[in-house]
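> Here is a sequence with its predicted model. Questions after.
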Amino acid sequence: MSTYCVEYVYDDRDDRRSEVRPEHREFLKGLLARDVLLASGPWVGPPSPEPAGGAAAGALLVLRGDSPEGVLAVLDQDPFRREGLVTERVVRRWDPVIGPWS
C-alpha cells in the first residue's frame, strides 16, 4: 500500500460546512479506525506567498491506498464531497522516508 496526500479546496459556504462538519469528522474517524487515514486537517491562513486572487479554504488529508483512483473513491463517500462543499481534489502519491509513516 502507498501513501497519498489529497488536497481539498472548499467552496465559500462556510455556514453549510459548519453544519456538515460533525458528520464529516465521523467519516474521517472511521477511516482512521480502518487504518486508511493517517492524518487530516484544515489549512490555516493563506499560503505564502498568497496566489493572485487570494486563497480558497481547504484541507490536507494523508491516506493509505492502492492507487490515486482508489483513494479518491474512498473519499467520494465524504459528507463534504456529497454536499458539494469540496470543489477540487488534488491527489499525489507521497513517499515518506523519515518519520513515523516511513
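Now that the structure is in, tell me what you want to look at. None of the values given here were measured: they were computed from a predicted structure.
> make it CA atoms for all contacts and neighbour counts henceforth
Will do.
> what's the residue most central in space within the chain in contact with, if anything?
Ranked by distance to the mean C-alpha position of the chain (Cα atoms, centre = their mean), the top residue is L61 at 3.6 Å. By Cα atoms under 8 Å, 6 or more residues apart in numbering, the contact list for L61 reads 5-8, 37-41.
> adding another structure so you can compare the two:
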Amino acid sequence: MAIFAVQLTFKNNDRRLEVRPSHREYLASLRATGKLVTAGPFADDKGALLVYDVADETELREILAKDPYTPADVYDIAELREWRPLFPLAETSN
C-alpha cells in the first residue's frame, strides 16, 4: 500500500457547490473502505487536501476519475505526491 497526498485548487465555484453533496458522499464511501485517510478544504476554501491509502498511483487516478468533481471540472491538481508519514496515521474524532 502507498499513501498519497493530493492538493487541489478549486475553480468554477458555483458548479463545485452544486456537485459538492455527491462529491462528499463519494469521499464518505472511500473513507468507509479505508481508501481515504482524511480530506478537507483549506480555511480560505480555495482548495483542499486529501490523503489516500491505495495500492499505487494507478489506483489513485482511477479513484480520482470516479469523483463527481472530476467530470464537473471544478478543480485542478496542484500536487499529487506519494507520502511517507513519520508517525502512524491515527483515527481522529473530527
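Noted; the coordinates are in hand. Note that this is a predicted model, so its numbers are computed, not measured.
> How alike are these chains, TM-score-wise?
Scored against TM-score structural alignment, normalised by the length of structure 2, the superposed chains reach a TM-score of 0.85; 90 aligned residues with a Cα RMSD of 1.7 Å.
> hang on, the earlier thing: map the residue nearest to the centre of structure 1 onto structure 2.
Aligning on TM-score structural alignment places L61 of structure 1 opposite L50 in structure 2.
> mind putting the contacts of L61 of structure 1 in JSON lines, distance to L85 of structure 1 included?
Formatted as JSON lines, the contacts of L61 of structure 1 follow (distance: Cα to Cα, whole Å):
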{"residue": "C5", "distance to L85 of structure 1": "19"}
{"residue": "V6", "distance to L85 of structure 1": "15"}
{"residue": "E7", "distance to L85 of structure 1": "13"}
{"residue": "Y8", "distance to L85 of structure 1": "9"}
{"residue": "L37", "distance to L85 of structure 1": "20"}
{"residue": "L38", "distance to L85 of structure 1": "22"}
{"residue": "A39", "distance to L85 of structure 1": "20"}
{"residue": "S40", "distance to L85 of structure 1": "16"}
{"residue": "G41", "distance to L85 of structure 1": "15"}
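> Farthest-apart pair in these, please.
Spatial extent of the contacts of L61 of structure 1 (Cα to Cα) is set by the pair Y8 and L38 at 15.6 Å.
> Most neighbours of all the contacts of L61 of structure 1, which one?
Counting neighbours by other Cα atoms under 10 Å, Y8 comes out on top of the contacts of L61 of structure 1 with 24 neighbours.
> Okay, it and S2 of structure 1: tell me how far apart.
According to Cα to Cα, to the nearest Å, Y8 of structure 1 and S2 of structure 1 sit 19 Å apart.
> give me the stretch of structure 2 that the longest helix seen in structure 1 matches.
With secondary structure taken from DSSP state H, structure 1 has its longest helix at helix 14-33. Counting by TM-score structural alignment, helix 14-33 of structure 1 lines up with residues 13-32 of structure 2.
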